[in-house]
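1. Okay, sequence plus prediction incoming.
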Amino acid sequence: MGKEATATFIGHKECYGVQAEDVRREVEKLIASGVTDFINGGMGGFDWMCARVVSDLKKSYPQIRNYLVIPYLTFNIAELKYFDDIIYPEGFEKYHFKAAIPARNRYLVDNAAYALCYVTHGWGGAAQTLKRAQKKGLTIINLGERNDGRANL
């Protein structure tokens, strides 16, 4: 899995303002630009919407892979069927479970070149992860931006 061909997802637990078709359109654009690997945290509504979309797109794009990155070994995986493999990053056993989630979010950003996001406000884990992605220079697509091109950050 090469970083330049990898995209991650960043989003809030609740994602009422985005449709699966919006995600599908953006994922297809990422595939067209050479993305083959998608890494997902599997925690909120946006993550699971993205997992289902990528899984479904594998029918048309058999070269793509969908990975779930877990923060700790007792992580509850609601729908394993959407993923090709599970990644438990090396060294994560040292983290307390509350610290493991931000560490996992850093791992997602640090191992991707693209971030498909649904971030609408500037607080919480999704906002912090988006800020890290911006700082690290990922190509950002934020479906949570207002019509004027800005998120409510």
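-> Thanks, I have it.
2. make it CA atoms for all contacts and neighbour counts henceforth
-> Will do.
3. all helices of the chain, in order?
-> 20-32, 45-57, 97-110, 125-135 (DSSP state H).
4. most tightly surrounded among those?
-> helix 45-57 (a mean of 21; mean count of other C-alpha atoms under 10 Å).
5. So which elements touch that helix?
-> Applying 3 or more C-alpha pairs under 8 Å, 6 or more residues apart in numbering; DSSP states H and E, we find helix 45-57 packed against strand 6-11, helix 20-32, strand 37-40, strand 65-69.
6. give me that answer again for 10 Å
-> Secondary-structure packing of helix 45-57 (3 or more C-alpha pairs under 10 Å, 6 or more residues apart in numbering; DSSP states H and E): strand 6-11, helix 20-32, strand 37-40, strand 65-69, strand 114-118.
7. hang on, the earlier thing: of the helices of the chain, which is nearest residue 66?
-> Comparing the helices of the chain by their distance to residue 66 (C-alpha to C-alpha), the top pick is helix 45-57, with 6.7 Å.
8. circling back: turn the helices and strands packed on helix 45-57 into JSON lines, including distance to residue 125.
-> Listed next are the helices and strands packed on helix 45-57 as JSON lines, based on distance: least, C-alpha to C-alpha, whole Å:
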{"stretch": "strand 6-11", "distance to residue 125": "9"}
{"stretch": "helix 20-32", "distance to residue 125": "20"}
{"stretch": "strand 37-40", "distance to residue 125": "14"}
{"stretch": "strand 65-69", "distance to residue 125": "16"}
{"stretch": "strand 114-118", "distance to residue 125": "12"}
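9. Take this one as well and set it beside the first:
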Amino acid sequence: MDLFTVSFFGHRIVPEFREAEERVESLIHTLLLEKEYVEFLVGRNGDFDQIVSSAVKRQQRRVRDDNSALILVLPYPTAELRDNLENFEAYYDEIELCSAAAGSHPKGAIQIRNRQMVDRSDLVVFCVDHSSGGAYQTLRYAQRKKKETLNLAHFEGYR
């Protein structure tokens, strides 16, 4: 099976929420139709993560749900996960804890997790409109690693 892995990163607050949502929906729709199997790697740290997770679930229902997985990648176990494990397991297809990040300071752990997600991705999707913060740092990392990137804040379309 040809596995295509996509990770998503964005600022905690997305001012153009609806536009970002439309762009994500379009991208996910295209990937579900064109790729044999897609792993969608997401976090749970802000607006963009919420947009992506919801869009993946909607497109799985509308297009197809047999060729993809929505995977929540956490830098460390959280109280929210512990207290709501059943709900998380019902929503996400898989939940991963980044072992390399688990023993780090929380802010550092997120960046370690982000880099591991980038390293395993064929496409890294961003919604980054300013040059500061963790999402911007992850964008720069992906560029240094010569990963295929798409910034939906400056959207030109996928392929």
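-> Happy to help now that I have it. Because the structure is predicted, anything quoted here is derived from the model rather than measured.
10. that older thread, tabulate the helices of the first structure in TSV, adding columns for distance to residue 66 of the first structure.
-> Converted to TSV, those look like this (distance: least, C-alpha to C-alpha, whole Å):
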stretch	distance to residue 66 of the first structure
helix 20-32	12
helix 45-57	7
helix 97-110	13
helix 125-135	20
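11. out of the ones you listed, nearest to residue 84 of the first structure?
-> Using C-alpha to C-alpha, the helices of the first structure put helix 45-57 closest to residue 84 of the first structure, at 8.7 Å.
12. how distant is stretch 126-143 of the first structure from the center of its chain?
-> 11 Å (C-alpha atoms, centre = their mean, to the nearest Å).
13. Residue range in the second structure corresponding to that stretch, please.
-> Aligning stretch 126-143 of the first structure against the second structure (TM-score structural alignment) gives residues 135-152.
14. quick one on the thing from earlier: so which of the helices of the first structure comes closest to residue 78 of the first structure?
-> Judged by C-alpha to C-alpha, the one of the helices of the first structure that comes nearest to residue 78 of the first structure is helix 45-57, at 9.1 Å.
15. Compute the distance between the aligned residue in the first structure for residue 39 of the second structure and residue 136 of the first structure, please.
-> By TM-score structural alignment, residue 39 of the second structure lines up with residue 37 in the first structure. Distance of residue 37 of the first structure to residue 136 of the first structure, given as C-alpha to C-alpha, to the nearest Å: 19 Å.
16. Surely the match of residue 39 of the second structure and residue 67 touch.
-> Yes. If you go by C-alpha atoms under 10 Å, residue 37 of the first structure and residue 67 touch, sitting 7.5 Å apart.
17. Common neighbours of these two, please.
-> By C-alpha atoms under 10 Å, 6 or more residues apart in numbering, residue 37 of the first structure and residue 67 have these common neighbours: 8, 54.
18. who's more crowded, residue 37 and residue 136 of the first structure?
-> Neighbours were tallied for residue 37 of the first structure and for residue 136 using other C-alpha atoms under 10 Å; the higher tally belongs to residue 37 (23 against 13).
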